[in-house]
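*Asks:* 3D, please:
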Amino acid sequence: MKKFSFSLEKVLEIKKQIIENLKAELSSLNSELTATELEIRGLKAKYSEVETEFNEKSSVVISVGEMSYYKMYMSGILKKIELKEEEKANLVKKIEDKRQEIISKNIEISSFEKLKEKELEKYNSALLKNEELFIEEFVSNKTISAGYYV
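*Replies:* Sure, this is the predicted structure:
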């Protein structure tokens, strides 16, 4: 009997490669998210620093020009924080979508692997039946040929 081969093996291999690529993309998105979160923390720290500096100068004496400079600078930092928060939200959504895609591909792969197992079981049972038939024929031929020589 010929060697077992799963007819959809190439499809299974391609799906496994796709899932590896998806995992790499997910890893990349997670790295982007971490970098964005670090940027947000840095911007918040910078804002706090500038706000403290502004409050210290305001308690003493500050010119109108300096005051408007600080207000614009802090407003700019807040705008950057807002943009980074939006970027973070988009990344979180992309990550969740990628996770769902990976889950669905895992389900597909699992179904292909179960199909492969079933085909292998059928192949093994057919192989076992062929071996049993061969043994039966061998034994019956031995007994028949032994009867002729008696």
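*Asks:* all contacts plus neighbour counts: C-alpha atoms, from now on.
*Replies:* Fine.
*Asks:* center of the protein, which residue is that?
*Replies:* With distances taken as CA atoms, centre = their mean, the residue of the chain nearest its centroid is Lys23 (3.1 Å).
*Asks:* list the contacts for that residue?
*Replies:* Listed by CA atoms under 8 Å, 6 or more residues apart in numbering, the contact partners of Lys23 are Ile102.
*Asks:* That one: helix or strand, and which one exactly?
*Replies:* helix 9-59 (DSSP states H and E).
*Asks:* what's the following helix or strand after that helix?
*Replies:* Using DSSP H and E, the next helix or strand after helix 9-59 towards the C-terminus is helix 64-148.
*Asks:* what's the spacing between that next one and its chain's center?
*Replies:* In terms of CA atoms, centre = their mean, to the nearest Å, the gap separating the centre of helix 64-148 from the centre of its chain is 8 Å.
*Asks:* Glu49 and Lys84: what is the separation?
*Replies:* Distance check for Glu49 against Lys84: by CA to CA, to the nearest Å, it reads 19 Å.
*Asks:* I'd like the structure of this one too, to check against the first:
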Amino acid sequence: MKKFQFSLDHVRDYRDRLLDEETGKLQRLQAERDRLEQQINQLKTDFAQVSEEMRKAQAEGITALELRGFSMQLESIRMQVRELTEQLEAAKARVEQQTRVVVAANQEVSKLDKLRDRQYEDWQAGVRKAEEERIEELVSQSHIRKTAG
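*Replies:* Alright, predicted model coming up:
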């Protein structure tokens, strides 16, 4: 009997390549989201440090100009955090959307894998049946030779 050939191998390979591409996109989007989260965390750390420096300077006595400088630094950090937070929310939405795309692509590949497995099982059953028929043919030919001979 001929070798097993899954009729949709090309489709399955194509879907698998698409899944790999979509997974790569998801990983890049997750990396961007993580980068934004790290930047926000760093800015929050910077904010705490500048706030502490300002508190210490105020305790020691500072000029209004120095106080204004600290305030401007803090406001700048707040603005950056707000801007990055908006970018982070958009990045999270893109990650969520891409996750849905990857799940759908994975389901398509899984469906084709299950179909391939079913076709392979059917093929194996056909091979077994053909082998049984061949054995029966040999047995009956042997039996005919013994009775004729």
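*Asks:* The helix holding Lys23 of structure 1 relative to helix 64-148, how many degrees between them?
*Replies:* With axes from the mean of the first three to the mean of the last three CA atoms, to 10 degrees defining the directions, helix 9-59 of structure 1 sits at 160 degrees from helix 64-148.
*Asks:* how far is helix 9-59 of structure 1 from where the chain is centred?
*Replies:* 17 Å.
*Asks:* what do we get in structure 2 for Glu20 of structure 1?
*Replies:* Residue-level alignment of Glu20 of structure 1 against structure 2, with TM-score structural alignment as criterion, gives Asp20.
*Asks:* same deal with Thr143 of structure 1?
*Replies:* Alignment note (TM-score structural alignment): Thr143 of structure 1 maps to His143 of structure 2.
*Asks:* what's the neighbour count on that match?
*Replies:* One way to gauge burial is a neighbour count; for His143 of structure 2, by other CA atoms under 10 Å, it gives 12.
*Asks:* The one 5 residues further on too?
*Replies:* Each residue near Ala148 of structure 2 was counted by other CA under 10 Å, and the total is 7.
*Asks:* repeat for Glu53 of structure 2
*Replies:* By other CA under 10 Å, the burial measure for Glu53 of structure 2, its neighbour count, is 13.
*Asks:* residue contacts, it?
*Replies:* If a contact means CA under 8 Å, 6+ apart, then Glu53 of structure 2 has no contacts.
*Asks:* how far away is it from Asn41 of structure 2?
*Replies:* In this structure, Glu53 of structure 2 lies at 18 Å from Asn41 of structure 2, with CA to CA as the measure.
*Asks:* before we move on, what about Asn106 of structure 2?
*Replies:* 34 Å.
*Asks:* between the two, which one's more packed in?
*Replies:* Residue environment comparison for Asn106 of structure 2 versus Asn41 gives the larger neighbour count to Asn106, 18 against 13, counting by other CA under 10 Å.
*Asks:* So which bits of stretch 38-45 of structure 2 are buried?
*Replies:* Neighbour-count burial for stretch 38-45 of structure 2 flags Gln39, Ile40, Leu43, Lys44 (criterion: 16 or more other CA atoms under 10 Å).
*Asks:* Also stretch 104-111 of structure 1?
*Replies:* With burial defined by 16+ other CA under 10 Å, the residues of stretch 104-111 of structure 1 counted as buried are Lys105, Ile109.
*Asks:* mean shift between it and structure 2?
*Replies:* Once the two are superposed, stretch 104-111 of structure 1 sits an average of 1.5 Å from its aligned residues in structure 2 (mean CA distance after the TM-score superposition for structure 1).
*Asks:* Name the residues that touch that stretch?
*Replies:* When contacts are taken as CA under 8 Å, 6+ apart, the neighbours of stretch 104-111 of structure 1 outside the stretch itself are Leu12, Lys15, Lys16, Ile19.
*Asks:* Then stretch 32-46 of structure 1?
*Replies:* Under the criterion CA under 8 Å, 6+ apart, residues Ile77, Lys80, Ile81, Lys84, Glu85, Glu87, Lys88, Leu91, Val92 lie in contact with stretch 32-46 of structure 1.
*Asks:* Relative to Lys57 of structure 1, how far out is the first one?
*Replies:* This means Ile77 of structure 1. Distance from Ile77 of structure 1 to Lys57 of structure 1, counting by CA to CA: 19 Å.
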